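Trainee: need a structure here:
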Amino acid sequence: MKIERITPYLFNPRSGKNLLLVRVDTDTGLYGWGECYTTLHKERVVETFVHCIAPYLLGRQVHDIRHHWRILFDDLVIKRGSVDLSCAWSGIEIALWDIIGKQAGLPVYKLIGGRQRERIRLYANGWTNGCKTVDDICAAAVRTVAAGFSALKWDPYSGPWRTILPRGAMDAAVANVRAVRDAVGEGVDLLIDAHRRVGPQQSIEFARRIEPFNILQYEDPNLADNIDLVAQTRAHTRLPIVCGETFYSKEQFQGLLQASAADVINPDVCGCGGILASMELAAMAEPYAVGFSPHNHNSTVVGMAATAHVSMAVSNFLIAEYFVNFKDECNALARQPLEVEDGWLTLPDAPGLGVDIDTEELLRWPYEAFPLAALRHPAEE
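Mentor: From the prediction side, this is the model:
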């Protein structure tokens, strides 16, 4: 069974960013869906990478997944990888697994080791979209919990990304976390995402100040390009540190694990190389007693399905990400939306990923640029 066509589709869910789905067709008529991780304002970069990769894979065997990535990395980019290349390949790789599962008549998780659990616990993200005040955030948190989620993630900081923040910015972030904890009570897990904002001195102080609020995970406290910064924070806080969202290679995760920088890794299945790469990264983390909590800033259909199949199969899975602000628009594309009940996802026992996309509906939601971010000028510093 050979790859006949690779088609990327940018999709605008009217919230957050454009998403990038990929369809791979074969010479047998079977097809599969994948998804590439995108970042706001750079979505077309990944789409371009998909177009660049496609000619090298046409006519090749669907099943030769490891070899496909090796020739792309070795021969196409001459061992000079990038996150955009990895995101593009991830979408294609996921689609290939969807095809293989359909051919075998089995769900993907049964092809990568079988289930380790019955269902997948999710934490909600994207629920603060549109919030302007702490009161807005608290009200949104209460609504999200009422919708069934028992775990919430958000970034309590506001303002620009700076390595050293004014004292007031940290005070406001701590007050934000306190307010959300008070609003939802003690029975809800809170996950804090600092988005690599500050240096270790401030990230350590912030961690200590929010410890009383019973935080489940503290994500990306520092810029992980210098993993020693994250290791410093982990060594001086009792909060579980999560890192790995910005990584896309085994070498990067090896450095993270050897530095004892994290309690949990959170690669994105749609960005780190796909399903097989995610399984390998989870296995790399196991000997270090490090958990696996996949990042998933992707659709609630294809990206969520790929994330869930990996989560079903890995031993050290903890909890997965679900962007509630994408749900309605993404489910409108799905021929069979994934069912989430009380913050848990149960995968259908269908071949492949178990989801399919209505292409006609997808084409009704084409790429549209989001408003540009406001970048400050020197006079405003």
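Trainee: going forward, measure contacts between C-alpha atoms and count neighbours the same way
Mentor: Noted.
Trainee: so where do the strands sit in this structure?
Mentor: Using DSSP state E, the strands assigned to the chain run over residues 3-11, 19-26, 31-36, 120-125, 151-154, 189-193, 215-219, 241-243, 264-265, 291-292, 320-323, 340-341, 344-345.
Trainee: Following up with a second sequence; could you model it the same way so I can compare the two?
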Amino acid sequence: MRKRHWAMKIVAVETCVVALPFDMGGPKPAFAGRPWDNLEILVVKVETEDGLVGWGEAFGHAAIPATKAAIDTIIAPLMLGRDAGDIQGLSRTILHSLHLLGRNGSFVYGYSGIEIALWDLLGKRAGLPLYRLLGGRDRGPIDGYASLLAYNDNPLVAKNTAAACAAGYRFIKLHELTRAAVLAAQQAPGAADAAIMLDVNCAWSPVVAREMAASLADDGLMWLEEPVWPPEDVHGLASVRAYGIPISAGENVAGLFGFKSLIEAEAIDIAQPSVTKIGGVQEMIRVFDLCEAHGVEVAPHSPYFGPGFVATLHIIAARMEKPMIEVLWLDMEANPFDPWVRGQNGRFPVPQGPGLGCDPDLEVLERYRTGDWARNVWQANR
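Mentor: As a prediction, this is how the structure comes out:
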């Protein structure tokens, strides 16, 4: 028994960034003030003393330099030498150690990536896919919803909506700010049978959000996502529900208690936790439990193309009543986590191998890697 415990000790935590060329069907926008030239994935690799490796992904996008630095300089050294199987204990200990550095941001994002890798390791040791560890069953391929990027051009909205429908998607999310864009999507070829959602990324004050919700009330939106700035204005968000459109939010809140605040304010119909931001798999499950107890739907936020996306597939398979996963509408040149991050006819199979069930193609990872692997290795007692 002692030997098994020793074999679970973490001896290395590594990070690297994979930058993938992509086409989004229109001009690429800036992201947080930076050009978005490539789709970047912050990959996290955790190794135990017996050589077993788990893979994770930490948020993300323009925040990658900060999240990577948080892992490499502070979080990874805290992980080394600890028992990789004690995920609950590690989450309590590590996140408490970091809490003065912020309860929502790069340090929690960084731990989220490591925590996903720990679940990958746990599943590999148990010989079970993650969804089975979480008490789920094989439910077959999961419907994807095409999450279109921001075009700010109604003909491009219509063109990409039509293309997504032709690719088999029957759920389309827009990142636009006008009713005209919604109508352009709904009138696109093939969209008559598609459900349309609108995500405005916290664009409006509560007053404007209510005005926009009133104008959209009869358009049959599946949901209106994050209509209010700032996102922590739970009462302002709650006021938008009066117009009858289901309201979704949650990718920007801090952990379980952030969702508790949204639910207690009666601000949301649909909760959207994000596994690479919230603290990992275990915190996602806690949010599912909370929402189930209060009759709130959960539709995870997952605009990722690495272990974060795959972990979300497993969580959805285990816990979501009506399974559906968000996938950014873009065409990647290559991806080290193919084929699991690309749908067929708008659907995504859940890997059946142990853990996440899909280690990266190391040749592809190396080809698109930017910079050097940052590596922290435990040296004590070796």
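Trainee: Please state their TM-score.
Mentor: Between these two chains, after superposing, the TM-score reads 0.85 (TM-score structural alignment, normalised by the length of the first structure); 346 aligned residues with a CA RMSD of 2.0 Å.
Trainee: hey, which of the strands of the first structure is tucked in deepest?
Mentor: Here the criterion is mean neighbour count by mean count of other CA atoms under 10 Å, and of the strands of the first structure the winner is strand 31-36, at a mean of 30.
Trainee: Which residue numbers in the second structure does that one align to?
Mentor: Aligned by TM-score structural alignment, strand 31-36 of the first structure corresponds to residues 53-58 of the second structure.
Trainee: residues in the first structure aligned with stretch 202-220 of the second structure?
Mentor: The aligned range for stretch 202-220 of the second structure in the first structure is 196-214, by TM-score structural alignment.
Trainee: What's the end-to-end length of that stretch?
Mentor: Start-to-end span of stretch 196-214 of the first structure (CA to CA, to the nearest Å) is 21 Å.
Trainee: buried residues in it?
Mentor: In terms of neighbour count (16 or more other CA atoms under 10 Å), stretch 196-214 of the first structure has its buried residues at 196-200, 202-204, 206-207, 209-210, 213.
Trainee: Keep only those of these that are in helices.
Mentor: 200, 202, 203, 204, 206, 207, 209, 210 (DSSP state H).
Trainee: Give me the neighbour count for the alignment partner in the first structure of residue 259 of the second structure.
Mentor: Aligned by TM-score structural alignment, residue 259 of the second structure pairs with residue 253 of the first structure. Applying other CA atoms under 10 Å, we find 20 residues neighbouring residue 253 of the first structure.
Trainee: what's residue 253 of the first structure in contact with, if anything?
Mentor: 244, 247, 281 (CA atoms under 8 Å, 6 or more residues apart in numbering).
Trainee: The strands of the first structure: which one's closest to residue 87 of the first structure?
Mentor: strand 31-36 (5.0 Å; CA to CA).
Trainee: I'd like to check what contacts that closest one. Which residues are they?
Mentor: Strand 31-36 of the first structure is touched from outside by 19-25, 46, 87-99, 270-271, 298, 302-303, 356-357, with contacts defined as CA under 8 Å, 6+ apart.
Trainee: let's go with 7 Å and repeat that
Mentor: With contacts defined as CA atoms under 7 Å, 6 or more residues apart in numbering, strand 31-36 of the first structure is touched by 20-25, 87-88, 90-92, 94-96, 98-99, 270-271, 302-303.
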